[in-house]
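1. need a structure here:
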Amino acid sequence: MDYKRGDNPDKPGTTDPKPAADRGDGPDDVTPEGPVAFTAKLEICDSYPTHNGPLRFTNVLVNEGAGYSPGTGIFTCPQPGLYHFTVHASTYGRAQFMIYKNGQKVVSAYHTTLDDKKSQMASIGSVIQLSKGDEVWVDLWGACRNAIFVSKDNDTVFLGFRLG
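-> The predicted model follows:
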């Protein structure tokens, strides 16, 4: 017997409007999750941080999926998958920062001012495979002040989004 799209071979004489993969009863059935994306900016009052550890970007512009916490500066993965993270930092002097995943360094940046003593942009980014509950943040290191800043003309941002 030949079946046409929509015919249900398990129940002869009936027609199912959806193919088997769309009915939720097969291994190919995939329920799409909502988007996950965030962009958060450093506040002017948090410029030139002197601490080690997570940098808190408290001015949240987008937090689709509610994974980013401005209180801690940590993104907690709500859905498994591949994610892209980027940090763009305005610097004036020495800046040392890295993207961490679950306490392990993924990528890092070390920046010093050029002889012309002008502000610069330092950026790092990476694609990271995450499981639900994994944590990602921007970490500072160094014995003294980091020259990461924000002004009316310059922003420092941390952003991430789920691919695909």
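
2. From now on I want contacts and neighbour counts done on CA atoms only, so please keep to that.
-> Will do.

3. Mind jotting down where the helices sit in the chain?
-> Counting by DSSP state H, the chain has no helices to list.

4. Buried residues, stretch 41-50. List them.
-> Within stretch 41-50, the residues that count as buried by 16 or more other Cα atoms under 10 Å are 41-43, 47-49.

5. please give me the structure for this one as well, since I'd like to look at both together:
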Amino acid sequence: MQLRFWLVTGILAVVLGTTLPQETVCRAPDGKNGIPGAPGLNGRPGQKGDTGEPGKPARRTGIRGPKGDEASRQFPPHRGNTVVFDNIITNQEDSYSAQTGEFTCRIPGIYYFAYQVISSGDLCLSITKNKESVVSFCEDNIRNILQVNSGSCVLSLAIGDKVSVITSSLQNMIYSGSEADSVFSGFMLFPQMG
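-> The predicted structure follows:
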């Protein structure tokens, strides 16, 4: 009998709970807010916005230096171990000599120099400052195919300092031909003050 009572009471509660609207259910007042939970995961990215207005031009912060120098060579003449790039591409300050293969500093400053030389065999090259090697780069060319050898450095130069590219006497396989050019270039990054 007790089992029947609880069965009827349970069914009645279920039927009444589903048929009564929520507004008529007796509710207690809301309690105090709890502590905030942990932040959730980021949502999906939104749609791309409209293109903005163009920015204002930047203010010039540097000092305008001289133009760079660049020379190339197709058929390499040599003066001792100095590599002479005899085809002048630009020489704004007339600082590079196609006769000696040397760049002579006319304005003291910090300069960047780079070369890209085509070789048909093993090749070792150095960038020199006043005939002293600053950096050296060697490339082995086991297959004896045309390959590009490159090197670069940043130098602090005073008036009259000379920069050139030299070969070692043992490994000097600079390519001579019309298919490709070798290039030597340099330019001032900024002048030295004081």
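
6. hmm, back to that, ok, the buried residues of stretch 41-50 of structure 1 vs A143 of structure 1, which is closest?
-> Minimum distance to A143 of structure 1 across the buried residues of stretch 41-50 of structure 1 is 11.3 Å, recorded for P49 (Cα to Cα).

7. roughly how far apart are the closest one and A122 of structure 1?
-> Counting by Cα to Cα, to the nearest Å, the separation of P49 of structure 1 from A122 of structure 1 is 16 Å.

8. picking up where we left off before, got a markdown table for the buried residues of stretch 41-50 of structure 1, with distance to H111 of structure 1 too?
-> Output for those, formatted as a markdown table (distance: Cα to Cα, whole Å):
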| residue | distance to H111 of structure 1 |
| --- | --- |
| K41 | 19 |
| L42 | 18 |
| E43 | 20 |
| S47 | 16 |
| Y48 | 14 |
| P49 | 15 |
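
9. In strands only, show me those.
-> Counting by DSSP state E, those place K41 in strands.

10. which among the buried residues of stretch 41-50 of structure 1 gets closest to K152 of structure 1?
-> For those, the nearest to K152 of structure 1 is E43 (10.4 Å; Cα to Cα).

11. Let me see the ranges of the strands in structure 1.
-> Using DSSP E, strands in structure 1 cover 37-41, 53-54, 59-64, 68-69, 74-76, 81-91, 95-101, 104-111, 120-130, 135-140, 148-149, 157-162.

12. Tell me how many other residues surround whatever residue of structure 2 lines up with L130 of structure 1.
-> Under the alignment (TM-score structural alignment), L130 of structure 1 pairs with L157 of structure 2. Residues lying near L157 of structure 2 (other Cα atoms under 10 Å) number 22.
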